[in-house]
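> I would like the atomic coordinates for the input below:
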Amino acid sequence: MRFTFISSAVALVASTLLLNGAEAQQLCNGYADLCAKTYDQVAYATTHNAFAYTPPGALAANQDNDIPTQLKDGIRAFMLDAYTSPSGATNDIELCHSYCSLLDAGPLSTVLGQFKTFMDQNPNEVITIFWENAGNLTPALFQTVYQAAGMTPYLYTQATGNTTWPTLASMIASKKRLLNFVDGGADASVPWLMEEYNFIFETPWQITKGSEYPCTIDRPKDQERGMYVMNHFISGQVTLGNQTIDVPQSSIAAQTNTADLASHANKCTQTFNKIPNFVAVDFYEQGSLLQTVAQLNGVTWNGKVATPAAGTKSSAAAGTIVGASSVVASLAAAAAVFAL
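Predicted coordinates for the structure are as follows:
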């Protein structure tokens, strides 16, 4: 009898461990229900100009938290801008906003190290990077930087014209779970750096305060694709000489990223008869981005909340910017750039 009891207890413990292990393996981007969905059936919380978070309150800053914090919080798609390194380095890429003199977030090699650390430690996450190739850099340079950072084992490639995407579970099992799309300059020599507009279209990105949130195809012009980016961020405009700069609007981000976000997502879902795959916002920690994306995915939000911004940030209630000296400094720097 005692032997039977012990055997039963061992069997129960073993089955519990197996069940728990199976459940852990079934989590994909934080939700078990996403594992069976193909990549193109899922919505991803996305940060616009994800690298543009420093200095706090800067004119060109689109985010309040750094990329490691964004990853920890549940952001799974990142928009980055690629420029030639100001130092003249031929084996790295600089992350800048509009001009490196306006906002320079440093070398890509550092940021890829942050991505690698997260992906090494979180094997059930599928990550996407969107590249704005502002510096007209070659795919070979991207290849050099990614290889040096040790990212090659994670890189996923989808053949042009192939509209059948794998499930998140199969991407995780293969370890090929980092996708990279570029808006220009892609070629067959680096197949993992995929031409964005072969697979994805975007809604308009230049949205000013008080204007309607659009659900039209902006890029590539009037050409629908299997997936889409819903750009959802408000910009003000500052004119310096003959140049106009779009200025992120942190002071209204709480409203922009809550009721306005849900309404925009519902509108675009109805317009295109499919959910937005990449929900791109500024100041993601304000509002309810993560809850909205969970709703789009048809899953019960897991309760995970974004990390509050460190340091100064905008006051949505007052509609003013705390730490305005940083903005003034940025305006002065921008003016100096355009004076050259």
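> going forward, measure contacts and count neighbours with C-alpha atoms only.
Noted.
> Just give me the neighbour total for Ala265.
Each residue near Ala265 was counted by other CA atoms under 10 Å, and the total is 23.
> any idea whether it is helix, strand or coil?
Here Ala265 is helix, with the state taken from DSSP: H, G, I helix; E, B strand; the rest coil.
> Let me know the distance separating the closest residue in space to it that isn't next to it in sequence from Ile207.
The shortest distance from Ala265 to any residue that is not its chain neighbour, by CA to CA, 6 or more residues apart in numbering, is 6.8 Å, and that residue is Pro276. Note on Pro276: its distance to Ile207, by CA to CA, to the nearest Å, is 17 Å.
> what's in contact with stretch 30-45?
Defining contact as CA atoms under 8 Å, 6 or more residues apart in numbering, one finds that stretch 30-45 is touched by 23, 26-28, 74-77, 124-125, 165-169, 226-227, 275-280, 289-290, 293-294, 296-297, 299, 302.
> Drop anything exposed from the residues you listed.
Of the members of those, the ones counted as buried by neighbours, 16 or more other CA atoms under 10 Å, are 26-28, 74-77, 124-125, 167-169, 227, 275-280, 289-290, 293-294, 296-297.
> Inside strands: which ones of those residues?
Secondary structure of the buried ones among the contacts of stretch 30-45 is defined by DSSP state E; positions in strands are Ala77, Met227, Phe278, Val279, Ala280.
> Pull the contacting residues for Leu12.
When the contact criterion is CA under 8 Å, 6+ apart, Leu12 has no partners at all.
> What's the local residue count around Asp120?
Using other CA under 10 Å: Asp120 sits among 12 other residues.
> and it, that's in a helix?
Yes. Looking at Asp120 with three-state DSSP, it is inside a helix.
> Counting neighbours, what do you get for Glu212?
Glu212 has 10 nearby residues by other CA under 10 Å.
> Let me see the contact set for Thr160.
Taking CA under 8 Å, 6+ apart as the criterion, Thr160 is in contact with Asn198, Phe199.
> quick one: the residue nearest to Ala265 and Cys268 touch, right?
Yes. The pair formed by Pro276 and Cys268 meets the contact definition of CA atoms under 8 Å, at 7.1 Å.
> Tell me where the stretch 201-340 of the chain has helices.
With DSSP state H, counting those that start in this stretch as the criterion, the stretch 201-340 of the chain has helices at 253-256, 259-272, 289-296, 324-339.
> here's the other one to compare against:
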Amino acid sequence: MASTTIIMAIIITSMAAAIRLASGAALVGGSCSGGAGGCGAGLRCTSCVPPPGTGPAACARTTPMDPKAAAHGAALPFNRYSWLTTHNSFAIVGTRSPLGSAIISPPNQEDSVTSQLRNGVRGLMLDAYDFNGGVWLCHSFGGKCFAFTAYVPALAVLREVEAFLAANPSEVVTIFLEDYAAPGSLSNVFNAAGLTKYWFPVDKMPSKPGAEWPLLKDMIAENHRLVVFTSRKGKQGTEGLAYQWDYVVENQYGSPGLVDGRCPSRAESKPMDSTAQSLVLMNFFTTNPSQSWACANNSAPLVRRLRTCHDAAGKRWPNFIAVDFYMRSTGGGAPLATDVANGRLQCGCDTIAYCKSGTCAMPSSSPAPSPHGAAPGPAAAPTPSTIFSSSSSPEPAAASAK
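Modelled structure (predicted):
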């Protein structure tokens, strides 16, 4: 694993440019205590000592830098940005089914979809099933939803998305649907949630290899701020749901996709290096959701995985970085990885914090930052070789189900 000093240097670099810490607020890795715990904006006081919640608490990042706040603003094509994405965004720790049943399927996140969006998550992965007279977000056994695996009606979550888009008119959200719903079911729910006014039309998506998406600023100006993909072919013409595999390449999800040094394609996806698809989604989570694994791997190993999947995807950085327990890490976590990907996409830099006027303005050297105390001046980000050089920590053995 890369040294703590190297990883902390990247984290402090991003944080210094991303937020203004309150006087005396703790930095990433700094000691804190419960709740807000004295951490700065964009941080959370948490413990990642196994099992999670035990041992001393420290400040960890929850929020990536806004890529629209860099030199290019929203003036780049949509496929030149990277977005923090939550896997099974609806499967939240402690949820009790509205049907009154205890849920036995494992959770993947720790806060509501509304909170995820407020923390800078812009990609949501949702599993949709026809169940109990409507569309529900659910895990399944044998392809069927049951009361003890059904988390929430889809309409409730989609209304959270609508409320966020209404309150944040410069934000764009992407939804990836693992779609088991009957034809017409999902479009009815999107209509009921009031989301059609934000719909990005399929006919504006790039259809030729190498073609760019519209500029992000134009998508915002035209209020086309909700991009929706379905895994089910045939709904594009009838419901306006874009068939994901025509536009996105995705690596294998779960433990089988975490083999060190490889970034294999998901079975449904075209090969990672296919240029016919304009967006790249990188999965980074275990088959069996684990807060402890996220704690240990959502920082340095995740950043290194960016390089592996970049090489596999025809030298393309991921547009979506999908993780479990996105707030769990020993430092910069998934927000840091998103900053790194955006830096690479926008100016070829190791973090978007140093993208200035379309170029990388990264200092060549600087003393190593302290992981505690008030914020120092911006620290130098390490070179690409130091970020991506070390091998990943051991991955868990593959399990049998998503």
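> what's the TM between chain one and chain two?
Comparing the two superposed chains by TM-score structural alignment, normalised by the length of the first structure, the resulting TM-score equals 0.70, with 259 aligned residues with a CA RMSD of 2.5 Å.
> just to revisit the earlier point, which residues do Pro276 and Cys268 of the first structure both contact?
In the contact map built from CA under 8 Å, 6+ apart, the residues linked to both Pro276 of the first structure and Cys268 are Met230.
> So what's the gap between stretch 123-133 of the first structure and the chain middle?
7 Å (CA atoms, centre = their mean, to the nearest Å).
> Aligned to the residue nearest to Ala265 of the first structure, what sits in the second structure?
When the two structures are superposed using TM-score structural alignment, Pro276 of the first structure falls opposite Pro318 in the second structure.
> Repeat that for Asn62 of the first structure.
In the second structure, the residue equivalent to Asn62 of the first structure is Asn108, according to TM-score structural alignment.
> close enough to count as contact, that match and Val93?
Yes. In this structure, Asn108 of the second structure sits in contact with Val93. The criterion is CA under 8 Å, and the distance is 7.2 Å.
> Can you pick out the residue with more neighbours from those two?
Neighbour count, other CA under 10 Å: between Asn108 of the second structure and Val93, Asn108 has more, with 23 against 15.
> got the contact list for the aligned residue in the first structure for Ala193 of the second structure?
Matched to the first structure by TM-score structural alignment, Ala193 of the second structure sits across from Ala149. When contacts are counted by CA under 8 Å, 6+ apart, Ala149 of the first structure is found next to Ser109, Leu112, Gly113, Lys116.
> which secondary structure element contains the second one?
Okay, so that is Leu112 of the first structure. When secondary structure is defined using DSSP states H and E, the element that contains Leu112 of the first structure is helix 108-121.
> what's the mean distance for that helix versus the second structure?
Between helix 108-121 of the first structure and the corresponding residues of the second structure, superposition yields a mean separation of 0.8 Å, by mean CA distance after the TM-score superposition for the first structure.
> Read off where that helix ends up in the second structure.
Correspondence between helix 108-121 of the first structure and the second structure is established over residues 154-167, with TM-score structural alignment as the criterion.
> And for that stretch, what's in contact with it?
Outside stretch 154-167 of the second structure, the residues within contact range by CA under 8 Å, 6+ apart are 90, 113-114, 117, 128, 135-137, 171-173, 189-190, 192-195, 225.
> What subset of those is buried?
Buried subset of these (neighbour count, 16+ other CA under 10 Å): 90, 113-114, 117, 128, 135-137, 171-173, 189-190, 193, 195, 225.
> Spatially nearest residue to Trp245 of the second structure, not counting backbone neighbours?
Distances taken as CA to CA, 6+ apart put Ser269 closest to Trp245 of the second structure, at 5.6 Å, once the chain neighbours are dropped.
> got the contact list for the alignment partner in the first structure of that neighbour?
When the first structure is aligned by TM-score structural alignment, the residue opposite Ser269 of the second structure is Pro220. For Pro220 of the first structure, the contacting residues are Tyr197, Phe201, Glu202, taking CA under 8 Å, 6+ apart as the criterion.
> Likewise for Tyr243 of the second structure?
By CA under 8 Å, 6+ apart, the residues touching Tyr243 of the second structure are Phe229, Thr230, Ser231, Arg232, Lys233, Gly234, Lys235, Gln236.
> Filter those residues down to the buried ones, ChimeraX style.
With 16+ other CA under 10 Å as the burial test, the buried ones among the contacts of Tyr243 of the second structure are selected in ChimeraX as follows:
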select :229,230,231,232,235,236
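> Can you add distance to Ala221 of the second structure and secondary structure and give the contacts of Tyr243 of the second structure back as CSV?
Output for these, formatted as CSV (distance: CA to CA, whole Å; DSSP: H, G, I helix; E, B strand; the rest coil):
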residue, distance to Ala221 of the second structure, secondary structure
Phe229, 21, strand
Thr230, 25, strand
Ser231, 28, coil
Arg232, 29, coil
Lys233, 30, coil
Gly234, 29, coil
Lys235, 27, coil
Gln236, 24, helix
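> tell me which of the contacts of Tyr243 of the second structure is nearest to Cys59 of the second structure?
Closest approach between those and Cys59 of the second structure, by CA to CA: Phe229, at 34.7 Å.
> Mind telling me what that closest one corresponds to in the first structure?
So, by TM-score structural alignment, Phe229 of the second structure is matched to Phe181.
> shouldn't that match be in contact with Ile127?
No. Contact between Phe181 of the first structure and Ile127 fails when scored by CA under 8 Å: they sit 11.4 Å apart.
> corresponding residue for Leu12 of the first structure in the second structure?
Matched across to the second structure, Leu12 of the first structure finds no residue, judged by TM-score structural alignment.
> ok, Glu132 of the first structure touching Tyr83?
No. Look at Glu132 of the first structure against Tyr83 with CA under 8 Å: they stay out of range, at 9.1 Å.
> Quickly note the distance from Gln295 of the first structure to Asn277 of the first structure.
For Gln295 of the first structure relative to Asn277 of the first structure (CA to CA), the value is 12 Å.
> again with Thr216 of the first structure
15 Å.
> Ok, Leu17 of the first structure next?
35 Å.
> Same check on Ser263 of the first structure?
As defined by CA to CA, Ser263 of the first structure lies at a distance of 16 Å from Asn277 of the first structure.
> about what we covered before: of the contacts of Tyr243 of the second structure, closest to Trp293 of the second structure?
Proximity of the contacts of Tyr243 of the second structure to Trp293 of the second structure was ranked by CA to CA; the top entry is Ser231 with 27.6 Å.
> Please, where are all the strands along the stretch 251-400 of the second structure?
Counting by DSSP state E, counting those that start in this stretch, the stretch 251-400 of the second structure forms strands over residues 279-284, 320-323, 355-356, 359-360, given from the N-terminal end onward.
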